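In: Provided below for reference: sequence and predicted model.
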Amino acid sequence: MTQLALTQLKLSHFRSHKASEINCDARPVAIFGPNGAGKTNILEAVSLFSPGRGIRRASAQDMTRRPEALGWKLNGLLKTSEGLQEVETWSDGGAARQVKINDKSAPQTKLGSLCRVIWLIPAMDRLWIEGAEGRRRFLDRTALSFFPDHAEAALTYEKTMRERNRLLKEQIRDAHWYKALEDQMAKCAAKIHVNRQATLAQLREAQTQTTTAFPVASLGLIQADGDSPESEDAFRDAFAESRSRDLMAGRTLVGPHRSDLSASYTAKDVPAADCSTGEQKALLISLILANARALADGVGTPPILLLDEVAAHLDADRRAALYDELIALKAQAWMTGTEDHLFDALGDRAQYLTVTENDGVSALA
C-alpha cells in the first residue's frame, strides 16, 4: 500500500504564521501548544492541499496575515503513489487562490485526485443536531474523497440552480427559459445522487469489515419532501413538475440540495441526534476512520487526516485506541492538542511539534 504524506510544508504570511517551515516523515504529526498559538492554522494550511476552501471554509482574503494583508503562500512536498509532487497554492491581495503542481498551473480540482484530505474539527461536533446543510456538506466532502469529480458536479449544480432561482424570483413563466437550465441541473443532480449513495455504501462496508473501539453508525439519505428522483430523466421531470410550486416559493424546492444525511447508533438503535455528546463525537470519529479505511482499500492509499483537538474529548483508553487505528491505517494524521500528555500513547510512533505565539506571530519548535 502506498502511503500519502506531506513531508514539507512552508507557510508565508498565512494567518498567524509569518514564515514557518515544517519538515516531517509519514508518521502522525502531534501538534501542541496553548490556545491561540496557531495550531489549527497549520491544519487549515494542510487542508488547502485539497480542493475547496479548507477546514474553516474561509475566503482567501480571510487567510492572509494581518495587518500586512499582502496575500499568502503555501508550498508543500507531497509523497504520492506517483512520486514526489511539489504543490504551491497562494492568493495575492485577497484574490481567488491559485495552484501550481510541479511548477505548472493547475485547477483546484486536480488536487482532488492528487491528495485526499479528510478532517474532523470542533465545529463539526454539532453535526447531528443542527441543520441539514452541514450534514450535506459533510457527505459531499466525503464523496469528494472517493470521486474527485464530485466537486465539479456540485459546483455546476449550485451555479445553475442560482440562475433558475433568479428566473423564479422574477416570476418568469416561459418554459423555454428553464429547459436548458433544468437539463444541466438534472445531469449534475443525478451524478451527485449516485456519488452520495455510493459513498454511503462504502462507509457501511468499511464499518462492518473491521473491529473498532468506536461505534458503528447506520447511515441513510433522506429527502425533505419524501421520495427523491434518482435518474437524470427523473430529476428533469421533477424540476418541470415543481416549477409552479417553485414560482410561488421563489426558489427550487426539489433536488439534491434538499437531501439530508441520517445516522443512528447501530448497537443502541438510537438516532445520532438523541445520543449523548460523547456518543455523537464517537460516531463522527467512527465515520472518519471508516472513510480512511475505505479509501485505503479502494484507492490503495489512505488519506491525510486532520484531527483538531480530537484527543481532548476522549478518555485515555479511547485515545489509545484511536492512535492504534491510525497507525494500523498507515495514515499521516495531523493532530492538535493543548497539552503534550494527550499524545503519550503514541510514543515514538509519531513526531511532535510545539507551537507558541509572541506578539501575534506563531513560532514552531
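Out: Great, that's in hand. Numbering: from 1, shown residues only.

In: rest of the way, CA atoms for contacts and neighbours
Out: Fine.

In: where exactly do the helices run in this structure?
Out: Using DSSP state H, the helices assigned to the chain run over residues 39-47, 109-114, 132-146, 150-169, 175-208, 232-241, 243-249, 277-298, 316-329.

In: could you dump the ones you listed to a markdown table with distance to Ala267 and mean neighbour count?
Out: Listed next are the helices of the chain as a markdown table, based on distance: least, Cα to Cα, whole Å; neighbours: other Cα atoms under 10 Å:
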| stretch | distance to Ala267 | mean neighbour count |
| --- | --- | --- |
| helix 39-47 | 33 | 24 |
| helix 109-114 | 34 | 19 |
| helix 132-146 | 22 | 20 |
| helix 150-169 | 32 | 18 |
| helix 175-208 | 12 | 19 |
| helix 232-241 | 36 | 17 |
| helix 243-249 | 41 | 16 |
| helix 277-298 | 12 | 21 |
| helix 316-329 | 18 | 17 |
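
In: how about these, which one is nearest Ala363?
Out: helix 39-47 (10.1 Å; Cα to Cα).

In: run through the neighbouring helices and strands of the closest one.
Out: Counting contacts by 3 or more Cα pairs under 8 Å, 6 or more residues apart in numbering; DSSP states H and E, helix 39-47 is packed against strand 5-14, strand 333-337.

In: which one of those lies nearest to Pro122?
Out: Using Cα to Cα, the nearest of these to Pro122 is strand 333-337, at 11.2 Å.

In: returning to that earlier point: turn the helices of the chain into a markdown table, including distance to Ile101.
Out: As requested, those are exported to a markdown table (distance: least, Cα to Cα, whole Å):
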| stretch | distance to Ile101 |
| --- | --- |
| helix 39-47 | 15 |
| helix 109-114 | 9 |
| helix 132-146 | 19 |
| helix 150-169 | 19 |
| helix 175-208 | 27 |
| helix 232-241 | 35 |
| helix 243-249 | 43 |
| helix 277-298 | 23 |
| helix 316-329 | 27 |
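
In: looking at the ones you listed, which is nearest to Leu120?
Out: Per Cα to Cα, nearest to Leu120 of the helices of the chain: helix 277-298, 7.3 Å.

In: got the contact list for the closest one?
Out: If you take Cα atoms under 8 Å, 6 or more residues apart in numbering as the criterion, helix 277-298 is touched by 1, 118-120, 125, 128, 142, 145-146, 202-207, 214-217, 265, 272-273, 301-303, 313, 329.

In: kindly recompute the last result at 7 Å.
Out: 125, 146, 202-203, 206-207, 214-217, 272, 301-303, 329 (Cα atoms under 7 Å, 6 or more residues apart in numbering).

In: which members of those residues are the farthest-apart pair?
Out: Ala272 and Thr301 (29.6 Å).

In: so what's the residue count around the nearest residue to Leu305 once chain neighbours are set aside?
Out: Computed as Cα to Cα, 6 or more residues apart in numbering, the closest residue to Leu305 that is not its neighbour in sequence is Ala333, at 4.5 Å. By other Cα atoms under 10 Å, the residues close to Ala333 number 24.

In: another structure for you, compare them:
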Amino acid sequence: MALDRISLSGYRNHIDTAIKGTRAVNLLVGANGAGKTNVLEALSLFAPGRGMRRAALADMARHDGGGGFAIGADLTAAHIGEGEPVRLGTYTEPARPGRRRVRINGAEKSAVALGEWLAVGWLTPAMDGLFTGPAQDRRRYLDRLALALDPDHASRANRYEAALRERNRLLSDDRELDPVWLDAIEAQLAEHGAALSRGRAALIDAMMAEIVIQPEAPFPRPALSYAPGGPEGFEALSQALHDGRRRDRAAQRTLTGPHRDDLEVLYAAKRMPAAACSTGEQKALLLAMTLAHAALAAKGRASLLLLDEVAAHLDPDRRIALFDRLRSGGAQVWMTGTEIAPFEAIAGEAAVWEVRGGAASPR
C-alpha cells in the first residue's frame, strides 16, 4: 500500500470523508456525480502541480463551505522502512483560497517536496484527445510524467518558463534591445532549456525501455519519440537564440526552444501516427503508456496510479490483462466505476467503497 487514513474536508462535494483500510487495489463505485472522481482529484494533489483536472484552487473548495479545503493521508511504513507513517497534507485557507499549502509530518513544505515522497500518475477520460490536441497538452503531459520520476524536473521547467517570459518581454518592448541584458537572459534560457530537454528525452527513453519488455497484446505497443522544438544542447540553443533575435523581435516572441517541443506517438505494429488511429486504438495506446510509466514510477518508491472510468471502456480480454498488469505493477491503484460488474475479476482482492452524495463507505 501507499496511502491510508485518507481524509477530505470541505473538498468539492465532500464535507468530511474518511477512507481507511486501503489495499493495493482500491475501487470507488457510485453513480455519476456522487464524488468518485473528486476523490481521485484529491489524491492527485499529493503531487506537485494543479492536479488531474488542472482546476483553480478556489473551485476545489466546497461551495457551501468555509472557502478552504484540507486533504490528508498517511504514507504507510511499508514504503518508507521502519517507523511511523509519514502524514501528508495539503490545504487552502478561506482567507487565501488561491494559495495551496503543504505539510509533511506537520512541518510546512513546498508542494515540490511532495514529489520526494510519492509518485502520482493518472489516466482520465479528459485525456482522450491527447494525440489530436495541441502540442502544449503533450508537453504538459511529458512534464507531469517526468516530474513523477524526478522531482527536480519542476524547478527546471519553472526556471525555463521564467527566463522565457523575460526574453519575450524584452522582444515585445518598443525600446531598443540591450544586447548585454539579452545575452544574460539567453544564457539562462539556454541553460535551463538544455536541462529541460534532457529530462524530457530521458523520460521517453526510459518509457520505451519499459514498453518494449511488455507483451504486444492485448494492448497495442506505442513507439514514442521526442520532437525537440530547437537545438537541445546549451551551446547550440544559445547560438540559435542569438541568431534568431531579429526574427523573434518581429514575432515578439521566442520561436525556438523546448517550449515548442512535441511528443510523437506511433502505433508501432501499424506504423501509424496515434492521431490517425481509431478512438479505441488511441485509448489503448494511452493506457499502454500509462502502465509503462506507472511501472517506472513504482521502482524504489511509493506511487499511486489513478484510473478514472477506465474498465468500462475495455473489452473483457483487455480488462483481465489490465488487472494482471496492475497486480504486478507495484503502484497503489485507485479506480472508479458506476458499478462493480466490470471489476468482478479483481473485486475480491480490492478494497471497495460506495460513494454517494460526497461520502464514501466500505462496501
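Out: That came through, no problem. If you're wondering where the values come from, they're calculated on a predicted model, not measured in any experiment.

In: returning to that earlier point: closest one to Gly93 of the first structure among the helices of the first structure?
Out: Of the helices of the first structure, nearest to Gly93 of the first structure by Cα to Cα is helix 39-47, at 17.3 Å.

In: Lys191 of the first structure matches what in the second structure?
Out: Matched across to the second structure, Lys191 of the first structure falls on Ala195, judged by TM-score structural alignment.

In: my error: substitute Leu74 of the first structure in the last question.
Out: In the second structure, the residue matched to Leu74 of the first structure (TM-score structural alignment) is Ile71.

In: what about its match, distance to Trp122 of the second structure?
Out: 18 Å (Cα to Cα, to the nearest Å).

In: and Gly280 of the second structure, by the same measure?
Out: Where Trp122 of the second structure is concerned, Gly280 of the second structure sits at a distance of 18 Å (Cα to Cα).

In: on that earlier part again, now do the contacts for the match of Leu74 of the first structure.
Out: Here Ile71 of the second structure is in contact with 7-9, 42, 89-91 (criterion: Cα under 7 Å, 6+ apart).

In: ok, these vs Gly21 of the second structure, which is closest?
Out: Ser7 (12.3 Å).

In: corresponding residue for the closest one in the first structure?
Out: Match for Ser7 of the second structure (TM-score structural alignment): Lys10.

In: quick one, what contacts the nearest residue to its match once chain neighbours are set aside?
Out: Counting by Cα to Cα, 6+ apart, Lys10 of the first structure lies nearest to Glu21, which is 4.4 Å off, once chain neighbours are set aside. Glu21 of the first structure makes contact with 9-11, according to Cα under 7 Å, 6+ apart.

In: re the thing from before, thought Pro302 was touching the residue nearest to Leu305 of the first structure, still the case?
Out: No - at 10.2 Å, Ala333 of the first structure does not count as touching Pro302 under the criterion of Cα atoms under 7 Å.

In: which among the helices and strands packed on helix 39-47 of the first structure is found nearest to Tyr178 of the first structure?
Out: strand 5-14 (43.2 Å).

In: the inter-axis angle of the closest one versus strand 333-337?
Out: Following axes from the mean of the first three to the mean of the last three Cα atoms, to 10 degrees, one obtains 50 degrees for the angle between strand 5-14 of the first structure and strand 333-337.

In: which one among the contacts of Ile71 of the second structure gets closest to Leu322 of the second structure?
Out: Distances from Leu322 of the second structure to those, taken by Cα to Cα, are shortest for Ala42, at 23.7 Å.

In: distance check, the aligned partner of the closest one in the first structure against Ala151 of the first structure.
Out: Matched to the first structure by TM-score structural alignment, Ala42 of the second structure sits across from Ala45. As judged by Cα to Cα, Ala45 of the first structure and Ala151 of the first structure stand 20 Å apart.

In: tally of neighbours for the spatially closest residue to Ala312 of the second structure that is not a sequence neighbour?
Out: Leaving out its chain neighbours, the residue that sits closest to Ala312 of the second structure by Cα to Cα, 6+ apart is Pro342, at 6.2 Å. For Pro342 of the second structure, the count of nearby residues is 19 (other Cα under 10 Å).

In: re earlier: hmm, the match of Ser7 of the second structure is touching Asn75, no?
Out: Yes - counting by Cα under 7 Å, Lys10 of the first structure touches Asn75, with 5.1 Å between them.

In: which part of the second structure matches stretch 109-124 of the first structure?
Out: Residue span in the second structure matched to stretch 109-124 of the first structure, by TM-score structural alignment: 112-127.

In: identify the residues contacting that stretch?
Out: 44, 46-48, 148-149, 151, 290, 294, 297, 301-308.

In: and what of stretch 218-225 of the second structure?
Out: 204, 208, 263-268, 284-285, 288, 318.

In: neighbours of Arg12 of the second structure, how many?
Out: 22.

In: now do the nearest residue to it once chain neighbours are set aside against Thr92 of the second structure, distance only.
Out: Spatial nearest neighbour of Arg12 of the second structure, chain neighbours left out: Arg62 (4.5 Å); criterion: Cα to Cα, 6+ apart. Distance of Arg62 of the second structure to Thr92 of the second structure, given as Cα to Cα: 12 Å.

In: do the same with Ser9 of the second structure
Out: Distance from Ser9 of the second structure to Thr92 of the second structure, by Cα to Cα: 11 Å.

In: any shared contact partners between those two?
Out: Common neighbours of Ser9 of the second structure and Thr92 (Cα under 7 Å, 6+ apart) are 69-70.

In: show me what contacts Ala148 of the second structure?
Out: 115, 119-120, 297.

In: format the residues you listed as CSV; extra columns: distance to Asp324 of the second structure.
Out: Below are the contacts of Ala148 of the second structure laid out as CSV (distance: Cα to Cα, whole Å):
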residue, distance to Asp324 of the second structure
Gly115, 27
Ala119, 21
Val120, 20
Ala297, 18
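
In: and which of those is nearest Leu189 of the second structure?
Out: Of the contacts of Ala148 of the second structure, the one sitting nearest to Leu189 of the second structure (Cα to Cα) turns out to be Gly115, at 24.5 Å.

In: what's around the equivalent of Arg253 of the second structure over in the first structure, how many residues?
Out: Aligned by TM-score structural alignment, Arg253 of the second structure pairs with Arg251 of the first structure. Counted by other Cα under 10 Å, the residues lying close to Arg251 of the first structure total 18.
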